[in-house]
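# Fold the following.
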Amino acid sequence: MARTLSSAGALPSTGSRTVTGNARQFALELDREFAAAMGDVRKAVVRLATQGLAGVQQKSPVDTGQFRSNWLVSIATPDPSVIEGPGAALAQKSAGALASYAAREGFPVIYLQNNLPYATRLEDGYSKQAPNGMVSLTVAELAAMWNGMRV
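Modelled structure (predicted):
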């Protein structure tokens, strides 16, 4: 026996609740899965940024420690900060920026930067301690590590 529409154009009352309930349930389940997936992506983005920061810091040449101490992370906009002399203040600021990433709307850009005037020279191989730079090596390592990796 075929089902027909009622005169109002709606499904017969015997089946409409089931169809509507299943669609609502499916939509809710889809929303939960999407939220969980986005949370996993956020965690992966923060892990990638953390690994990038550690990579450039470890590869940075050390004389006074100022250059290594001036690697910083900022979210959504570049941060022009420079710390005079070595210290942990900037590292704490970067850690705080990464920790706040989960609360941000969307997926803003994460900036990893060193604002000292000689940073580009060091990246270009000026130092015998880091003749191949820091950023380019770290980017290559991260690309190899994350290539094809599933979140």
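# From now on I want contacts and neighbour counts done on CA atoms only, so please keep to that.
OK.
# other SSEs contacting the longest helix anywhere in the chain?
Ranked by residue count, the top helix of the chain under DSSP state H comes out as helix 13-59. When contacts are defined as 3 or more CA pairs under 8 Å, 6 or more residues apart in numbering; DSSP states H and E, helix 13-59 packs onto helix 66-69, strand 71-75, helix 89-99, strand 110-114, helix 135-146.
# here's the other one to compare against:
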Amino acid sequence: MIDASAFLSSIDAVFGHELPDEGKKQQKELLSRIMQGAIEKTPVDTGELKASWTTDGETYIENTAPHAVAVEFGSSRKAPNGMLRATLAELGLD
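Below is the predicted model:
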């Protein structure tokens, strides 16, 4: 799971307030791009893994499938670089 809560708390501490509306908009757009990339890179056998991506739309992305961690870290020949890790690298966020 990617959890941006700690990051957002550190921004709040630095600036003494929450992100302005434009910052929140950019945060949601980035989270959406990460989510879409992870879904596109998810290998499909039964479809369970691809259907198990969830987000609150603001601070986290996770995959609840029992085998998600194994696939993320190399158990799939279809996604040898993972799904989230590959997406983050593609976006320059690794």
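# returning to that earlier point: dump the helices and strands packed on helix 13-59 of structure 1 into a markdown table; add distance to residue 53 of structure 1 and mean neighbour count as well.
Below are the helices and strands packed on helix 13-59 of structure 1 laid out as a markdown table (distance: least, CA to CA, whole Å; neighbours: other CA atoms under 10 Å):
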| stretch | distance to residue 53 of structure 1 | mean neighbour count |
| --- | --- | --- |
| helix 66-69 | 10 | 21 |
| strand 71-75 | 7 | 23 |
| helix 89-99 | 9 | 15 |
| strand 110-114 | 7 | 19 |
| helix 135-146 | 9 | 15 |
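# closest one to residue 120 of structure 1 among those?
Residue 120 of structure 1 lies closest, by CA to CA, to one member of the helices and strands packed on helix 13-59 of structure 1: strand 110-114, at 8.9 Å.
# Neighbours of residue 27 of structure 2, how many?
Using other CA atoms under 10 Å, residue 27 of structure 2 has 18 other residues around it.
# What does it correspond to in structure 1?
In structure 1, the residue paired with residue 27 of structure 2 is residue 45, using TM-score structural alignment.
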